[in-house]
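Colleague: Coordinates for the following, if possible.
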Amino acid sequence: MGRNRLAEERSPYLLLHAEDPVDWRPWGDAALEEARQAGKPIFLSIGYSTCHWCHVMHRESFLDADVARWLNEHFIPIKVDREEHPDVDEFYMTAVQAMTGEGGWPLTVFLTPEGLPFYGGTYFPKTRRFGRIGLLELLPRIVELWRTRPEDVRRVAENARRGLRSLFAFEARPLEEGLVDEAYRALRREYDPVHGGFGTAPKFPLAHRLLFLLRYGAEKKEPEATVMAAESLRKMAAGAIRDHLGGGWMRYATDRAWRVPHFEKMLYDQALLLYALAEAAAATGEATFRDLAEETVAYVFERLGAPEGAFYTAEDADVDGVEGAYYLFTPEEVRAVLGEEDGALFSAAYDIGSPGPIEGKSAPNLMRFEPKALQDRFGLSEAALFQRLETARKRLRAYREARHRLFVDRKILSGPNGLMIAALARAGELLGRPAWVARAEAAYRFVRERLTGDDGTLYVRYIDGERKNIATLDDVAALAWGALELFFAAQAPAYLEEARRWVAYADARFRAPEGGYRHTAAAGPGGVSVRKAADGAIPSGNALLAFVRAHLVRLLGRPEDAEALEALFTAFGGRAFARPAEHAFLLAARLVVEGSGAEVVIVGEREHPATAALVRATREGYRPHTFVLVRPPAGPEAEAWDRALPDTAAMRPVGGRPAAYVCRRMVCRAPVTDPDALRAALAEAT
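Modeller: Sure thing, here's the model as predicted:
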């Protein structure tokens, strides 16, 4: 079999299709111009390398000679890696969701030669099944429709274009004072009190919603919000969505109880769950959440860590075409590895039943774990039980890794790396892990050096020395968040300047005249610009930018920042009012500026014991909206602080001792040098 036009690409996903009989073109001006010149419709297929159903459609249809014949003769077939082209994916995903009410990957879209969508869906089988029309039935219909009724097709495409424009032409209205409370009430209505999380199935972690609940609970003194977030994390951690042998988190569960996961592991999920786990550890004091954060970081460093310091994109779900085969066991297989007694113990503890719920097999989980019952059944003390299970986990993990090795997509993406930088910095700060902060700094350096052009332009992805495709708002906002969290974790004012730089970058390239920010600098096909603040699997770029800008308002007190933030809130106020739960992260940004947090500036040498004692006093309890800044009293570092935060320039030690200034919006109390006095001042201020 020959190689098609994808053979020169570097995307692992596109290279998977480089030997298809379909004559795929990569997305770009050349393919679009070819479609216009030929007057042929475009068959657009969007996916990514760790997507199970993308692999299924590949095997069934894109390796099939009959399907390839239809596509090659009658269409311009274009294949897109959604992670390389988030702009293309976002535009056409929004279009298909508007046309059909469903979305997901693989995304399949039929376009006019001008690039306007007129029909689409997700997975299509080769022949009709699962209640879905097959490609060998659908393709001839589309060809005949285009041949006999092209004006009708163009009319449908034009209506789709108008619908998309109206979709993003929503009402501007100020965020009302009680909208944050309404978002909490909406999440409470959606909350699953039995299994945690939100809704029924499929069920996604939605860690940004958990972050909103943790911060809302602390700010509003609403313990139920904290309970909802913490219990969701506990239930997920017990479920099969967590990899109990190797660490890390699957993308989502296909059932309500987290027992049947969709097995791919994405960098962005690890990042957002790490951030939520660190905040849950601070909010509850539970060691479980700290342990889960440690486990997550260990997985990310081992499996997704790039030697240059940044992080790879994802780990695949499939082995030899079977989704989850790497993770699944039968009781017989467990006994063969561990022996009869340890095999029976592990299967009882980790819910390895016969038959299991996934093609007769099971993914280890702790949903039915009852330590006391197992101690009695196997005659073990509590310590012996957990020691035996730990040994069993290690042996099964070694067996699993010898049995298979999962594919890792080694693209380095700016946006997901920004999220992981933010998470490592925040978790390192909250959990006292400076090595995590250092790794976040290394990843940030990589993005600045390898994914940023000489003119300051940020790019989407890096592979083997090549950066490609100009970044979207989501990517830029994620890097701004990463820089902001590094400022707090590393106490280095250069990172505050970096956060401001990324915000200015977004202002210059993405700000929309009608308010808020566009997903891309240029409009999409038909002059349509995607503009939204609702969260998906991750927070939207507008919400992330609002979160960062809210911190800048508090730190710098500049009127232009406050005005820009309020304009951003107002741009999406109508949508947030209609669907508050879907805008949880935007409203988390609102909590930053509305909340009772203080700014604490500790002036002293960082290594001085008295400085450390003051810092420890600020870490007691969970105050997510209190900012702690530690600036040196003199020297070049102090001058850098003066430039970045001029309001701190006059702050000095008191009587030769490190001093803490407790401020509200930079209106400060008299400095204190005693940790108990600092605790009292914080209690009064917050």
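Colleague: drop to CA atoms for contacts and neighbour counts, all remaining ones
Modeller: OK.
Colleague: Is V153 in contact with L116, as I believe?
Modeller: No. Applying Cα atoms under 8 Å, one finds V153 not in contact with L116, separated by 10.1 Å.
Colleague: Compare these two and say which one has the larger neighbour count.
Modeller: Comparing V153 with L116 by other Cα atoms under 10 Å, the one with more neighbours is L116, at 24 against 20.
Colleague: The more buried one - nearest residue in space that isn't next to it in sequence?
Modeller: A157 (5.7 Å; Cα to Cα, 6 or more residues apart in numbering).
Colleague: Quickly find the element holding the one you found.
Modeller: Assigned by DSSP states H and E, A157 belongs to helix 150-167.
Colleague: What residues of that helix count as buried?
Modeller: By neighbour count on 16 or more other Cα atoms under 10 Å, the buried set for helix 150-167 is V153, R154, V156, A157, E158, A160, R161, G163, L164, R165, L167.
Colleague: list the contacts for P106?
Modeller: Residues in contact with P106 (Cα atoms under 8 Å, 6 or more residues apart in numbering) are S45, I46, G47, Y48, C51, W53, C54, M57, T122, Y123.
Colleague: Could you point out which of those is nearest to A478?
Modeller: A478 lies nearest to Y48 out of those, by Cα to Cα, at 20.5 Å.
Colleague: Does the closest one touch K79 like I think?
Modeller: No. Between Y48 and K79 there is no contact under Cα under 8 Å: 10.1 Å.
Colleague: Compare neighbour counts for these two and give me the winner.
Modeller: Under the criterion of other Cα under 10 Å, the comparison of Y48 against K79 puts Y48 first, with 24 against 21.
Colleague: What distance do you get for that one to T100?
Modeller: 21 Å (Cα to Cα, to the nearest Å).
Colleague: can you check P559 too?
Modeller: With Cα to Cα as the criterion, P559 and T100 are 44 Å apart.
Colleague: number of nearby residues for L304?
Modeller: Count around L304 with other Cα under 10 Å applied: 23.
Colleague: Could you also give me the structure for this second sequence? I'd like to compare it with the first:
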Amino acid sequence: MSKNSKANHLINSSSPYLLQHAYNPVEWYPWGEEALKKAKAEDKPILVSIGYSSCHWCHVMERESFENDSIAALMNKHFINIKVDREERPDVDQIYMDAVQAMGQNGGWPLNVFLTPDQKPFYGGTYFPPQGWAQLLQNVAQAFATKRKEIDASADQLTDALSTSELIKYNLTSNENGFSKEQVDSLYQKLLKRFDKKRGGFDRAPKFPMPGNWQLLLEYYHYTNDKAALDQLILTLDEIAKGGIYDQASGGFARYSVDADWLVPHFEKMLYDNGQLLSLYSNAYKLTKKPLYKKVVEQTVEWLQREMAEGNGGFYSALDADSEGVEGKFYVWTKAEFDDVVGKNSGLLSKYYNVTDTGNWEHGNNILHMTASDEQFAQKEGVTIEALNQIVNEGNELLLAARSKRVRPGLDDKVLSGWNGMSIKGLCDAYDAFGDDTFLELAVSNGQFIKNSMIEDGKLFRSFKNDKASIDGYLEDYAFVIDAFVALYQSTFDEVWIQEAKILMEYINTNFYDSDENFYHFTDNQSEKLIARKKEVFDNVIPSSNSQMARNLYVLGIILDNDTYKSRAHSMASAVAKLCVEEPAYTYNWCSLNSMFAYQTAEIVIVGNEAEKFREDIASRYLPNKVLLGSKQESELPLLKGKSLKNGQTTIFVCYNKTCKLPVTDVESALKQLK
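Modeller: Predicted coordinates:
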């Protein structure tokens, strides 16, 4: 095993993931013209290896295979080797992930795909152990040399399949029929069958937090008062918050738990998970007022500030699962270590966090987690909640201080615009729920960072590192940044954010929109042309870029009184309506939008000197199907024009589809008018 003293072609990359491989003996290239031209000139197959900096099995395969001189020699002899950071190039990742799945393989990372010299895939897989990888390299090289015609024919066929639009593949066509309340009930019943009634989440392992699915439950309860939906949501959020998947000492959520009990995390922390979970726990708090959810939000924002802040307003992308080559080493404790750190309160805190002599994980280590609520634990141990909170907070501070002396996990220090958009939305939702000015200040600072450092002439860039924005933004970046800017407007009534959102929307409509299918491409018209140009439809761990765009069109359409935007949103959502009922777990954001149509969206307009105070009061309630607008003085926004004060007092107008109820001068009266 070795790391070269001489760097390969990745050495000038901005991506932390590519730089991790810059001294492998493999002659890696970044994805780009140099490598692709070389493959054609030498008529060699291309090996594309895709991963990301906090991917545990990517590191394992690097240690076992890509630092192995004999394996590297095989790769260099037979292939043009290209490394891709999936977080920088989701367009490349999307195409070749689809290809591997079309071959009948499970997808995942590292993703290793073999291509013809013209970038067409013919074989691939995920992680391979070193012996199997070496054998595969030889087999593929031999097949390419002796069965070229068959390989080219197979690659052509697969590429044709990859180029087929998702809308054609799934027969998604707009229809004029609106989404009904009965369909909202049907999709909930479909979700209900998949729930784990004991531990929350879906009934499977490993367990991934799926914020969009749980948000759908919250909304369904709001519309129907179905207690079973609320109970399932509370069970899920409680179990996640008490589990090892949540960093009990520091705040922040890991990517997923490998077990069904949310205990053993895959320790990497991703910004996109945490942004969405901030929104979810904040919204759940508005409804339940559970102290646990407040604690989770406050701790997680502190973690963002402490460990993920870039310094000028942006947030970094991810923290690695590994430190010193060992997964989770930074986060776990032996009983002796734990007792030594927390001192006099170790007896109580060991029970609280379930720390034992034998350990609750491997090698005698303990993953901190809770098995009871604070109220239950305090009662059992005969202490007050106040005393328990003080002991836990002091213990956490000691644990964090001790942990700060350990070797830290790797930090992916690029700033991604779309993921930061999700963080802004999470912080705005947290501000609305708790009224903490720190949350709003962080959100505004993050928005200003994107506005000033990642947008140029109406065009958004995806990545920022080393004081430079790079890589054309993808649809998901625009979608989540527009959502963030709209959230900033509704949390501040500062109209600059609506103007910024409108500029980005106009750019997308010019450069991403496909008028034939009425959906958006994932990539800009101006960007590099790949073997397929995809449209992302299905929601996954994050909402699909098209579902988020449809929501943006609808909400911005209301705020700007733009019927074209609203009509396009309806058309897009109606095309996916059938799938919503059949597969709500993978269309949850579409389901949420269709539910908004079924139950009608409230336009709440506040005018007058106390507009901000009234806004805070209304925003602190859980009212998911609303758009908030307001101003102390004159405004050019269409829904604010002609709205005058009643008897000189700050006035609230509750409207549906531009038809308003009688103006009122207090929040409680406005709430009674909401359907």
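Colleague: what does the residue nearest to L116 of structure 1 align to in structure 2?
Modeller: By TM-score structural alignment, A157 of structure 1 lines up with A155 in structure 2.
Colleague: Surely its match touches P117?
Modeller: No. Taking Cα under 8 Å as the definition, A155 of structure 2 is not a contact partner of P117, at 10.8 Å.
Colleague: Roughly how far does E381 of structure 2 sit from I391 of structure 2?
Modeller: 13 Å.
Colleague: Same drill for these two, tell me which one is more crowded.
Modeller: Higher neighbour count among E381 of structure 2 and I391: I391, with 16 against 12, using other Cα under 10 Å.
Colleague: Report the contact partners of that one.
Modeller: Shown in contact with I391 of structure 2 (Cα under 8 Å, 6+ apart): N345, L349.
Colleague: can you tell me the helix or strand for it?
Modeller: Judged by DSSP H and E, I391 of structure 2 forms part of helix 385-403.
Colleague: Just give me the mean distance for that helix relative to structure 1.
Modeller: For helix 385-403 of structure 2, the mean deviation from structure 1 after alignment is 2.9 Å (mean Cα distance after the TM-score superposition for structure 1).
Colleague: How many neighbouring residues does the aligned partner of V60 of structure 2 in structure 1 have?
Modeller: Using TM-score structural alignment, the partner of V60 of structure 2 in structure 1 is V56. A count of nearby residues for V56 of structure 1, using other Cα under 10 Å, gives 18.
Colleague: helix/strand/coil for V56 of structure 1?
Modeller: Here V56 of structure 1 is helix, with the state taken from DSSP: H, G, I helix; E, B strand; the rest coil.
Colleague: Check the burial of the residue nearest to it when sequence neighbours are not counted by counting its neighbours.
Modeller: For V56 of structure 1, ignoring the flanking residues on the chain, the nearest one in space by Cα to Cα, 6+ apart is G321 at 7.6 Å. G321 of structure 1 has 12 neighbouring residues, counting by other Cα under 10 Å.
Colleague: distance of G321 of structure 1 from E333 of structure 1?
Modeller: Taken as Cα to Cα, the span from G321 of structure 1 to E333 of structure 1 is 20 Å.
Colleague: where along the stretch 351-500 of structure 1 do the helices fall?
Modeller: 371-378, 382-403, 414-431, 434-450, 473-490, 493-510 (DSSP state H, counting those that start in this stretch).
Colleague: mind putting those helices in JSON lines, distance to D66 of structure 1 included?
Modeller: Formatted as JSON lines, the helices of the stretch 351-500 of structure 1 follow (distance: least, Cα to Cα, whole Å):
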{"stretch": "helix 371-378", "distance to D66 of structure 1": "56"}
{"stretch": "helix 382-403", "distance to D66 of structure 1": "36"}
{"stretch": "helix 414-431", "distance to D66 of structure 1": "38"}
{"stretch": "helix 434-450", "distance to D66 of structure 1": "43"}
{"stretch": "helix 473-490", "distance to D66 of structure 1": "39"}
{"stretch": "helix 493-510", "distance to D66 of structure 1": "44"}
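Colleague: chain center to stretch 462-470 of structure 2, what's the gap?
Modeller: 20 Å (Cα atoms, centre = their mean, to the nearest Å).
Colleague: Output the residue interval of structure 1 matched by that stretch.
Modeller: Counting by TM-score structural alignment, stretch 462-470 of structure 2 falls onto residues 460-468 of structure 1.
Colleague: Kindly report the same for stretch 532-552 of structure 2.
Modeller: So stretch 532-552 of structure 2 sits over residues 528-548 in structure 1, by TM-score structural alignment.
Colleague: And stretch 319-337 of structure 2, by the same measure?
Modeller: With TM-score structural alignment as the criterion, stretch 319-337 of structure 2 aligns to 315-333.
Colleague: what does stretch 268-278 of structure 2 give?
Modeller: Stretch 268-278 of structure 2 covers residues 264-274 of structure 1 once aligned (TM-score structural alignment).
Colleague: Check what contacts the matching stretch and list those residues.
Modeller: Under Cα under 8 Å, 6+ apart, the answer for stretch 264-274 of structure 1 is 50-52, 205, 207-208, 248-251, 293, 296-297, 300, 304, 311-318, 416-417, 419-420, 422-424, 427, 538.
Colleague: Of the residues you listed, which belong to strands?
Modeller: A314, E315, D318 (DSSP state E).
Colleague: Most neighbours of all those, which one?
Modeller: Ranked by neighbours (other Cα under 10 Å), those are led by A314, which has 26 neighbours.
Colleague: Stretch 3-22 of structure 1 corresponds to what range in structure 2?
Modeller: With TM-score structural alignment as the criterion, stretch 3-22 of structure 1 aligns to 7-26.
Colleague: Flag every buried residue along that stretch.
Modeller: Buried, per 16+ other Cα under 10 Å, within stretch 7-26 of structure 2: 7-11, 14-19, 21-26.
Colleague: and that stretch, how far apart are its ends?
Modeller: Span of stretch 7-26 of structure 2 from end to end, Cα to Cα: 10 Å.
Colleague: what about the nearest residue to L63 of structure 1 once chain neighbours are set aside, distance to W105 of structure 1?
Modeller: Distances taken as Cα to Cα, 6+ apart place D20 nearest to L63 of structure 1, at 5.4 Å, with adjacent residues excluded. Separation of D20 of structure 1 from W105 of structure 1 (Cα to Cα): 19 Å.
Colleague: cool, and T50 of structure 1?
Modeller: In terms of Cα to Cα, T50 of structure 1 sits 11 Å off from W105 of structure 1.
Colleague: same thing with V667 of structure 1?
Modeller: 51 Å.
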